[in-house]
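In: Take this sequence and fold it.
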Amino acid sequence: MPRNHTTNEPSRSEIEALKGPAVIEFGTDWCGHCQSAQTLIAAVFEDHPGVYHLMIEDGPGRPLGRSFRVKLWPTLIFLKDGQELDRVVRPVSVSPIRLAMERITS
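Out: The predicted structure follows:
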């Protein structure tokens, strides 16, 4: 089941208050790179159903993406207890996503 990027983004302080592992995915529903990455991202999340996954629509004037210095889509920010431990930009294989996920779930 496809999920959509939300335009209702939380504040940076709300992100920093998250407990446990989480992934913020910045992109848009119309972005070809974002669409191509969805199968890769879903494959990793199948093994980690308890990890919080938030898809944020990014673009000019979007404060959360700017606070994370997002430049390209999709950008996945891997967090543990609200702190960035890793990021993957425009993945073309499952390996970097899996490695980053292992980092936040171990």
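
In: When you work out contacts or count neighbours from here on, use the C-alpha atoms and nothing else.
Out: Fine.

In: Go ahead and confirm Asp58 touches Gly27.
Out: Yes: the pair Asp58 / Gly27 is scored as a contact, 5.3 Å apart, by C-alpha atoms under 8 Å.

In: list the contacts for the residue nearest the centre of the chain?
Out: For the chain, the residue nearest the mean C-alpha position is Glu25 (2.3 Å; C-alpha atoms, centre = their mean). For Glu25, the contact set (C-alpha atoms under 8 Å, 6 or more residues apart in numbering) comprises 53-56, 74-77.

In: quick one more, to check against the first:
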Amino acid sequence: MTMQSEYMAPAPSLEEVCSLAGVTVLEFGTPWCGYCQIAQPGLEQALARRHDVHHLKVEDGPGRRLGRAFRVRLWPTLVFLLDGEEVARLVRPASGEAIEQTLARVVA
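Out: Predicted coordinates for the structure are as follows:
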């Protein structure tokens, strides 16, 4: 699956996310967040070769239940799921390499 460029509105429910099969990267952030914008090239690079990984770009903020369910506090937060279960997390990833290494561990 290719990288999503737009934040989802509305976000999927926790039940929908937990029922996803395979590897999924939940990206929590906002379009106006500078840290989120800085992370985009690295995220795009990491996901470009991973057609077996689902990417869900979820806008977060006050009153957003999915972000609260995953205890998101800083943006961007990448939550890596395997068959709906959290197996890894990166908060404000410094590079695409960090994302690629985490994906490699999750997919292996």
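
In: For the first structure, which segments count as strands?
Out: 21-27, 52-57, 75-80, 83-89 (DSSP state E).

In: compared with the second structure, how much does the third one deviate?
Out: Taken over the aligned residues, the distance from strand 75-80 of the first structure to the second structure averages 0.4 Å (mean C-alpha distance after the TM-score superposition for the first structure).

In: what packs against the helix ranked longest in the second structure?
Out: The residue-count maximum for a helix in the second structure (DSSP state H) belongs to helix 34-48. Counting contacts by 3 or more C-alpha pairs under 8 Å, 6 or more residues apart in numbering; DSSP states H and E, helix 34-48 of the second structure is packed against helix 96-107.

In: so the helix it packs on corresponds to what in the first structure?
Out: Alignment of helix 96-107 of the second structure against the first structure: residues 94-105, by TM-score structural alignment.

In: same check, this time on stretch 39-52 of the second structure
Out: Going by TM-score structural alignment, stretch 39-52 of the second structure sits over residues 37-50 in the first structure.

In: what separates that stretch from the chain centre, distance-wise?
Out: Offset of stretch 37-50 of the first structure from its chain centre (C-alpha atoms, centre = their mean, to the nearest Å): 11 Å.
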